Structures are given as structure tokens and as C-alpha cells.
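*Asks:* Quick one: sequence and predicted model below, then my questions.
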Amino acid sequence: MHGPAEGLLTTHQLAARPEFTLAGVRIDPATRVVSGPAGSCQLEPRVMQVLALLADARGGVVTRDVLFARCWGSVFVGDDSLNRAIAGVRRGLSAVGAGFAVETVPRTGYRLVGEGFGAAGEQADPALDAQTGLLSRRNLIAGGGSLLVGAAGLAWWAGTRAGRDPATPLIAKAQQAMRAGTAEGQRTAVALLDQAVRQSPRNAAAWGQLALTVARVDEHVFANTVTSGPKVDEAAQRALQFDPGNADAEAALVIAVPYYGNWLAVEKQFDRVLARHPGHLYANDSHSFMLGAVGRMTESARSRLQLSPDDPYDSQLQYKAIYCHWFLGQVTQADQAAQRAFDMWPRLAPVWFARLWLLNGTGRTDRALDQIETEQGRPKMPPAMIAVLRNAHLAAMSGDPAAIAASTRQVLASVRTSVAAVVNAFMLLQLMKSLDAVFALAEAYYLERGPVLAALNWRPGQPFAPDQRRRKTNMLFTPLGKEMQRDPRFLALMRDIGLADYWKRRGVLPDFLRERSA
């Protein structure tokens, strides 16, 4: 056990607590609803318990032992349970646009910092400290600063004692911008975090968020190749300098590593990070995506669906739920997830394409074509891309060899423009069952062999042609790829790109091979 059960904050006690306002955020413990300038969300019972204790401390530090004792009592749980609850509080505050956040005090506990707090811990009620064992800032100073971890932590506290840390509201705004899932939102988030570390250069949370945000933006970039590794590494190292073990920094360092052709080594890095930070939302999300990239689609889908309820306002998490339900054969749930996402984020390209491939992969190509033709809700796309999509769907529906051949040529002509065009081409060629063409595209994209040139954007005078650092493989393993997976050339392709060796060394089977063996 982590501490005495005396003072256990039960769900019944939560239900009896009146609603209160904390720095402009309305918190109702009874219904577990938190409301702020950006909206409302409902927290899990344990997450609300943790938030209530942090609120009671009024900016003082709540130790991990106190949180375990008062939220879990005599029930033994691992550190991951508390880490996940803290992550839930952070996501909830970010979701509602709170001007304050949860700060980790290394090897001690947590406190609320930002608007409405500042040096509030100095005015904490001594009786509250005695009753709960909370560690306020005044307690830390009275102890000669011995409980603060290192000179860096003391310097940070001294620098922010007179007022709130200017980085805190910037971090909250950046997190909100990222949730939109747009390129503009991503640029805004990075700019806000750049500002945060300039204004508060010793703030580990700001550096960690900057590293994580840049890594997430670069992870799924579909435009020209972006090389953000040095920025991720610099920001992560600064975060770790001030907060050894900073979860965002450690997650960013593994998310930023390209794993095409290096799957086993990177997966082992994910294993190490998740062992240390099992509740980290975005490390888990990125790991789930990687499982799909190596053909473990069922594992990937089940893992990611566990993350979706953690942040219902994050478009990047929610659109992926459409794919997850589809891969698990849960068509009704996939349709429902798609409709929710369409309602919440109209014209968002990832949502639109997720629904498009779901419809095609479940025998509803006519409805997919109707989605293409309907301007309302369609994201902004070049007319040429719309034409490629339309013609491929018409050809697939007709089954006419001449129409399929013409559309196949049109699709292959589009793949030089971007990685997004390559991803679409794999799906469209599989839809039309143009197997020779899809294998030719695979040879070009993964192995740079054959006559097709895929996703190269080279100009005379450049020293090299930008490569796709990550080279997506997930689209090879969707239900639309069944015909390709059954073709003898598929296993040869898997050997050439190194996935067969990964499966052997990892001791796992991809879904399509497991289905064959069954």
C-alpha cells in the first residue's frame, strides 16, 4: 500500500460536494463535469477525485502518497494508475480551456499552477496541511528548500513566485490548437510553445510540450518532408535537464524516430517509454499506429480504442476510431464514430478520408462516390485530386477493364506530387483491384525500383530528392488490401522491405498470416 486509508475521498463524498469555481473554471464533483471557456467535459470518477484534491490544495503540492491514500485507500495499485489519472486531469483542463494546469514536482507530487494560483500555496490553510499532509510552497521554504529537487527546481520556483508562470496559459492554448487537427492549428501550437520557452526558459513542462508537439506534427506530415529531429531533440533535452523523466520529452524522442525498416529497434524504445509512462496518451497513440504499420491491425485497433474516450475533443484521436472499428469488423460503430466526427469537425480531411475508405471497404462504393460528389462537408482539395478520386470510384463500380486501365494510369500519374497522393493511390488501386499497378507502386515507394516515381519533389540544384522518412505501410494491411495480401508477390515484398524479418525476430504474426494459419 502507498499510505494510510484515513481521509479516503470516496465517490459518495464527491457526490455530496457542491459545485465550485476554480480560476474561472466551473467544477461539479457530483456530475464530474468541468466547464470552461472552451467547453465542457465529463471526467472519470478517479480523475475527478484527483482534481478535487489538487483544488483543495490551492496551489500547494499534493504528494503522490497522499493521492494514493486518499483516492485509492487500501487498494494496492501501481504508479501507472496515478499517472493515468493525472493525465486525465490535464486533458480535462485542456479540453475546457483552463488557464491553469497540473505541474509535476519531480519525485514529490503535483500542484496546480497558472491563472488564479501563482504563489497561492503560501496562503494555504495550515489546518488543511495538517489534515491532508499536503506540501505547500511555504512548507518547502521552511524546510530550507531541501525538498525541492535540485537547484534548477528552486530557481524556477523563485522566478515565478511573484506571479503565475507565463508559460502555463500558452501551453494550454497550444494544446487546444493541436486538438483541431488542422495544419493551421499545428503551426499555431508550435508558435505558442516557442513563445512559452522564450518567456519561461527553465519550464520543463513547456520544453516537453514543445518537443512532443513538433514530434506529433512531423509524425504524420503528408506534405514535403520535414526534418524536425534536431528541434525535437533540443527541446526534449532541455525538458529533461529541468525535470529528469519528463514524460512528454521521453515520448517525443521515440515518436520522432522514423521506423520504416527499423521497426524492431523503435518498438523496443516504445516498450521502454511506456514502461516508465504507461498512461501517456500520445506515446500510446503513436505506438498503436506503429502496430498497424507492421500488420498487427487488430492489436492496433484495440489499443487505440482504449485511448479514444480519454479525449473526446481531440480530432486526431477520434477520427482514428473510425478505422479501428472498421478493422475490427464493427461497421455500425464505425459509422457512428464517422458521423460524430463529421458533426464535430466538418471539412477536416482525415475525417473525410476515413469515412471514404470505410464506405469502400464495406461494399458501399456508391455511397463513397456520393460523398466525393457532395461539396458540403468536403475538405478543400485540388480539382485534379477530386477527379482522380471520382474516376477511380466510377471505374471500380463499373468493372469495365478499359475504364479501370484509364483510371489506373491517372492514379499512377498523380503519385509524384506528395505522400498523401501515394496513400490515396494505394487505396484506389486496391479498390479497383489493379494488382499489377499496386505492386509497381509498392516497388517504387518502398524500394525505389521500377518505372514509377512516387512522392518525389525534386528541383534542379537540390543536393538530393526528399525521401519519405517514414514511408507509411499501414495501407497495405487494411481490409481493402485483401486481394493484394493473397497475391504471392506480397510476401516477397514483405521480405524485401524487412517486415518478414521483423515478424520473425519479434515472434509475432501479422493479421493476414494469422488468418491463413487459422
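*Replies:* Noted; the coordinates are in hand.
*Asks:* rest of the way, CA atoms for contacts and neighbours
*Replies:* OK.
*Asks:* which residue ends up closest to the midpoint of this structure in space?
*Replies:* Among the residues of the chain, the one closest to the centroid is residue 282, at 3.7 Å (CA atoms, centre = their mean).
*Asks:* That one contacts residue 251, correct?
*Replies:* Yes: the pair residue 282 / residue 251 is scored as a contact, 7.5 Å apart, by CA atoms under 8 Å.
*Asks:* Please identify the helix or strand for the residue nearest to residue 257 when sequence neighbours are not counted.
*Replies:* Spatial nearest neighbour of residue 257, chain neighbours left out: residue 266 (7.3 Å); criterion: CA to CA, 6 or more residues apart in numbering. Assessed by DSSP states H and E, residue 266 sits inside helix 263-276.
*Asks:* counting contacts, what elements does that helix pack onto?
*Replies:* In terms of contacts (3 or more CA pairs under 8 Å, 6 or more residues apart in numbering; DSSP states H and E), helix 263-276 is packed against helix 247-255, helix 281-293, helix 499-506.
*Asks:* And that helix, how far out from the chain middle?
*Replies:* 16 Å (CA atoms, centre = their mean, to the nearest Å).
*Asks:* buried residues in it?
*Replies:* Neighbour counts over helix 263-276 (16 or more other CA atoms under 10 Å) mark 263, 264, 266, 267, 269, 270, 271, 273, 274, 276 as buried.
*Asks:* likewise stretch 192-200?
*Replies:* Judged by neighbour count using 16+ other CA under 10 Å, the buried positions of stretch 192-200 are 192, 193, 194, 195, 196, 197, 200.
*Asks:* rewinding a little: deepest-packed of the helices and strands packed on helix 263-276, please.
*Replies:* Of those, the one with the most neighbours on average (mean count of other CA atoms under 10 Å) is helix 247-255, at a mean of 26.
*Asks:* Not counting its own residues, what contacts it?
*Replies:* With contacts defined as CA atoms under 8 Å, 6 or more residues apart in numbering, helix 247-255 is touched by 205, 207-209, 211-213, 215-216, 219, 232-233, 235-237, 239-240, 266, 269-270, 273, 277, 280, 282-283, 286.
*Asks:* go again using 7 Å as the cut-off
*Replies:* 208-209, 211-212, 215, 232-233, 236, 239-240, 269-270, 273, 277, 283, 286 (CA atoms under 7 Å, 6 or more residues apart in numbering).
*Asks:* okay, pairing it with this:
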Amino acid sequence: MIDLARSSDFALGPIAVRPSSRELVGAAGAVMVEPKVMRVLIALSQADGRVVPRDDLVNSCWDGRIVGDDAVNRVIGKLRRVAEEVGGGAFRIETVARTGHRLICEQPKIPAAVAEALPAAHQRRIRLPVVICAAVLLVICTFAWFYADRPKTPAAVVHQGLPAAVTDLETRGLASMFENAPDRTAEGVDYLRQATVLAPRAAPVWGSLAMSYVLSLGWAPPEERAAVVARVRSAANRALGLDPREARSAAALVSVQPTFGQWSSKDAALGAASSRAYPDFGPLAYQRVQFLMATGQNRAALAAMRPIIATSPLVPWVRAAYIDLVAANGRLEDADRAAEEAGRIWPRDRLIWFTRFDLAMFNGQPEKALALAADRSGWPKQTSADEIELAVKTAKALQSRGDDTARLLQTLVTVAPHGQVEAERAIRAAAALGRPDLALAVARRLLTHRLLANPRRTVIPYIGLPANTEVPTATLFLSPAISLAPQPGFLDLMRDVGLVAYWHHARPPDFCFDEPLRTLCRRAGM
């Protein structure tokens, strides 16, 4: 894997290439490129005009991960645009059919020291109108999520005084993370690593890197998660060593602390982090919302969510959780409006799409869910046709209540062991279709870790530690699974996972304040 931080500057004709800052600088100005684009340019340049096979490019620029031709073609296309924009014909990329690519330098090379001789204005100027226009929503949400209501602390003043290249890298990195796609997440981490190289004593930048590692956990294979968690802690501790109140680092450390089965410890950790860190910080507040949802306190979660949604309306997982919470608090019309708006902003985001589909399907509007699924061009990214088909079958069963219901339930129970997302969908569907016994059976298997866990995808938005021991419980406190609460065996299951003990010492869940469960909860000591 080409290491940009350790790659030397070089020149392509009159163009200075600076791998560590990912800049190409020429007489017409400068442009900053994505990490993979710079890696591919380096790999082609090192070949000295020879053809570089695609497999070699993948090994050195994608770390050997399996990527399709589209991914390579996209990067080659970006390189060609850069060659035209700042290269002025100094170099070009040639594709050799069924073989690979090569870089052809049209002008004589000059020493790499040209980078030092170029005008300072060229070194500072980065022309990105197309990128800025295309990503304006992500930039807005990045600043809303990470910078809104930031107090004028010493750390904030230091952050504001950083070079433009550092703040640009940080903003690009966080915006990439918010696209919720594996390649863009990896690029976001690369951007933020580069930012820490350029600003090694900026606590907020290290905090941003720690949060980027947290967000990348959702895409990490099980065997790599421990290493990613170690990176979270390393970056967060580096930030806290520079500024003990740095809020992103506090949020990152809390997010990788176990929740399931350790409810009181997580609650205490959230309280300690909130009291220690700078106030009014979105990611730390969202950790509290997640915890409240996981412990069945959706009324308090909605109250805690309101200031977050007001300052950070363009973060997809915040919007998805808000929709679920509004619906859980009985405000279905408001939830519908919020879901429609989210669909206009993120029509193919997986989390938003399924939040909209499930909201309609499980709240008396299966025909609306089916209409959403009928548009194949609008299907969510990172989703298989089989998963959509099973969701459609569930909606049709809820619509017709016909003879196919039994077959569907058998299918759902069969696929439930495949992972958490499948189990959560089976629980909700069985509860909605009048089979609480099946729903509770799947829930017990899920919560007692007797599934082939694949926790990278969950029904409810979850930012934090996706270890096999972490089982999101929020699904059980949303419609229609909340209907299981009065069923025999539900409180026994909650007792087995430690929630009854937590509720006894902290605050009972919402269902304990409503009849007929008030008496049942009182008998259970809540």
C-alpha cells in the first residue's frame, strides 16, 4: 500500500506533485485530489512509462481489496480531469485494453525542487468549485454536526488558527464519512490522517480522526475491529493529552465502551464524559440518545434529540433516529413528514430508505411501502435484491393477511440466524403479523448471542462498537415489537440481559408508565 505521508515529492514536466498534501501544483494553480487518485498517480509515475496492470494498481492503491473495474475507471477518469485542469497537457493517462494503464509525460521532467520554487499563491490556492457545489449539503452537515455551538475555548481558538489545508482536509474527511459508504469512509479516514500529520498538536483534529475511526467500525471485518478500536483510543487519548476537554475524543471513547449487559457502566460513562467535555456537542449527545433508545426510554430520547436535530438536520443517522422516535411517541403524521423530507435529501441512503419503508409498513400503510419499493432505480445502495424482496413480501403479507403469511414467517425465522439485521426484521414482522411467540423466540436468540452475528448492519441507526457482544435492543421498544412487552416471557428476557436490574436502579422504561403494564412493572420491582 503506497503511504502518502512518506512518499517524496516529484515532478511531471512543470507540475509539482506533493503526495503528503495530495496537491498537484502548476502555473495555472493547484488542485487537491483524493488519496486513491494520488496513489494511482504515484504508482503510474513509478513505472516510468511502462503499463501497470490493474491488479498491481489494486494491490498498491486499494491495499489488495476486491474492487470492480468501475472503481479503477473512476479514479483514472479523475486523473485525466486533473491532467487537463492543472496539467495543461504536461501528462496524460493511456489505457491499454485488457492490460492496464500507463502515464505518458509529454514534457521534459524538471527536478522535484520545482515545488519550492513555485509561487506561494499557487501553493495555497485550491480550485474546487465542482467538488464544493456537489458536496455543499455534506459540508453543511459536517459543520452542523461537529462545530455548531462550539464554545470559544482555547482548543477552538487553536483550531480556528490552523492552516487552510488542515481545515480543508478535516472538512473533506468528515463529509466523506457522512456518505455512509465503505470506499468514502476509507477516504475520509485518509483525509483526517493527513490533517494530523500537518497539525500534530491540534487536539480537535485528533478528535476528528478518533470519530472517523468510530464511524469506520461499521465497515470493518470482524477480525479487524479490535485494531480499529485501538486506533480510536490512540487518537482520542492523543487529543485529550493536548486538551482534556476535547469533546470529539470524549464521544469517541464512550462510543467504543460496551453497552449491552453493562447498562449502568455505560450510563455512568456518558454522564462523566458529558460533565468533562465541552458542552452542546452533537456526537456526545447522540450517544446519550442511542443509550436511551436501547433502554426503552423513547420519551426522554426524543427530548434529547430535539436540540440535535435542530442544529444537525443533515446527518442521515440523526434524521433516521428522529423519525423512529417521533413515531414511537405516537406522532405518526409528524414522522411521515420527516420521512418524506429525508427521502428527498437522501433518496438511496440505505438507512433512510428502510426507515421510510418500515415506518409505512408497520404503521398501517403497507401500500405506501410497496410503492416505494416498486421504483427499482431508487433502491438503496449497499442492499441486495433478496433483502428488498423479503421486505416486499412482508409488506404484502401485512396488506393481505392471506395464506402466504405462514410461509413468510417461516422464511423470516429461517433467515434470522444470518445476522442482527435479519433477526430484527423477523422480530418486527412476527410481532406485526400476530405471532408474538415467534417474535420472542427470535428476540431471545438474538439477545443471548445464539445467532451468526453480522452486526455491521442494523435496523436502528447505531454509531459505536459493532462487536459480536454488542446487540442493539432499541428495536424491541419500537412499533410493532413494543407490543411484545405484555407477553409472558418478555420481562424474563429483559431480566436475563440485565435491563430489569438497570431499570430498578435508574428509571423504568416508557411502557411501565402505561396501563396495563404499570402493575406488571411494579411487581417486577421497577
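*Replies:* Cool, the structure landed. Keep in mind it's a predicted model, so treat the numbers as computed, not measured.
*Asks:* tm score of chain vs chain?
*Replies:* Once superposed, the chains reach a TM-score of 0.65 (TM-score structural alignment, normalised by the length of structure 1), with 373 aligned residues with a CA RMSD of 3.3 Å.
*Asks:* Roughly how far does residue 169 of structure 1 sit from residue 175 of structure 1?
*Replies:* Using CA to CA, to the nearest Å, residue 169 of structure 1 is found at 10 Å from residue 175 of structure 1.
*Asks:* out of those two, which sits in the more crowded spot?
*Replies:* Between residue 169 of structure 1 and residue 175, counted using other CA atoms under 10 Å, the more crowded position is residue 175 (25 against 22).
*Asks:* now that one: how far from residue 188 of structure 1?
*Replies:* The value you get for residue 175 of structure 1 to residue 188 of structure 1, if CA to CA is used, is 10 Å.
*Asks:* How about residue 20 of structure 1?
*Replies:* Counting by CA to CA - residue 20 of structure 1 and residue 188 of structure 1 are separated by 32 Å.
*Asks:* And those two? Which one has more around it.
*Replies:* Counting neighbours by other CA under 10 Å for residue 20 of structure 1 and for residue 188 shows that residue 188 has the greater number, 18 against 13.
*Asks:* How about that one: what's its closest non-neighbour residue?
*Replies:* Leaving out its chain neighbours, the residue that sits closest to residue 188 of structure 1 by CA to CA, 6+ apart is residue 177, at 6.5 Å.
*Asks:* wait, which of the helices and strands packed on helix 263-276 of structure 1 is closest to residue 132 of structure 1?
*Replies:* helix 247-255 (27.1 Å; CA to CA).
*Asks:* quick one: that closest one to structure 2 mean distance?
*Replies:* Taking mean CA distance after the TM-score superposition for structure 1, the mean distance separating helix 247-255 of structure 1 from the aligned residues in structure 2 is 1.0 Å.
*Asks:* so residue 282 of structure 2 makes contact with residue 147?
*Replies:* No: using CA atoms under 7 Å, residue 282 of structure 2 is not in contact with residue 147; the gap is 8.6 Å.
*Asks:* what's the closest non-adjacent residue to residue 80 of structure 1?
*Replies:* residue 278 (5.6 Å).
*Asks:* quick one, what contacts the residue lying closest to residue 412 of structure 2 once chain neighbours are set aside?
*Replies:* Nearest residue to residue 412 of structure 2, sequence neighbours excluded (CA to CA, 6+ apart): residue 426, at 5.2 Å. Residues in contact with residue 426 of structure 2 (CA under 7 Å, 6+ apart) are 412, 413, 416, 439.
*Asks:* quick one: which of those residues is most hemmed in?
*Replies:* Counting by other CA under 10 Å, top hit in these: residue 439 with 26 neighbours.
*Asks:* gap between the residue nearest to that one when sequence neighbours are not counted and residue 415 of structure 2?
*Replies:* Once flanking residues are discounted, residue 439 of structure 2 sits nearest to residue 427: 4.4 Å by CA to CA, 6+ apart. Distance, residue 427 of structure 2 to residue 415 of structure 2, by CA to CA: 12 Å.
*Asks:* Give me the more crowded residue out of the two.
*Replies:* residue 427 (30 against 15).
*Asks:* Now do the contacts for that one.
*Replies:* So residue 427 of structure 2 contacts 439, 442, 443, 481 (CA under 7 Å, 6+ apart).
*Asks:* Tell me roughly how far the host helix or strand of it lies from structure 1 on average.
*Replies:* Per DSSP H and E, residue 427 of structure 2 falls inside helix 420-432. Its aligned residues in structure 1 lie a mean 2.3 Å from helix 420-432 of structure 2 after superposition (mean CA distance after the TM-score superposition for structure 1).
*Asks:* Can you name the element that comes right after that helix?
*Replies:* Toward the C-terminal end, the helix or strand that comes next after helix 420-432 of structure 2 (DSSP H and E) is helix 436-447.
*Asks:* Figure out which of the helices and strands packed on helix 263-276 of structure 1 is closest to residue 397 of structure 1.
*Replies:* That would be helix 281-293 among those, by CA to CA, at 28.2 Å.
*Asks:* from the chain's centre, how far out does the closest one sit?
*Replies:* The mean C-alpha position of helix 281-293 of structure 1 is separated from the chain mean by 8 Å, CA atoms, centre = their mean.
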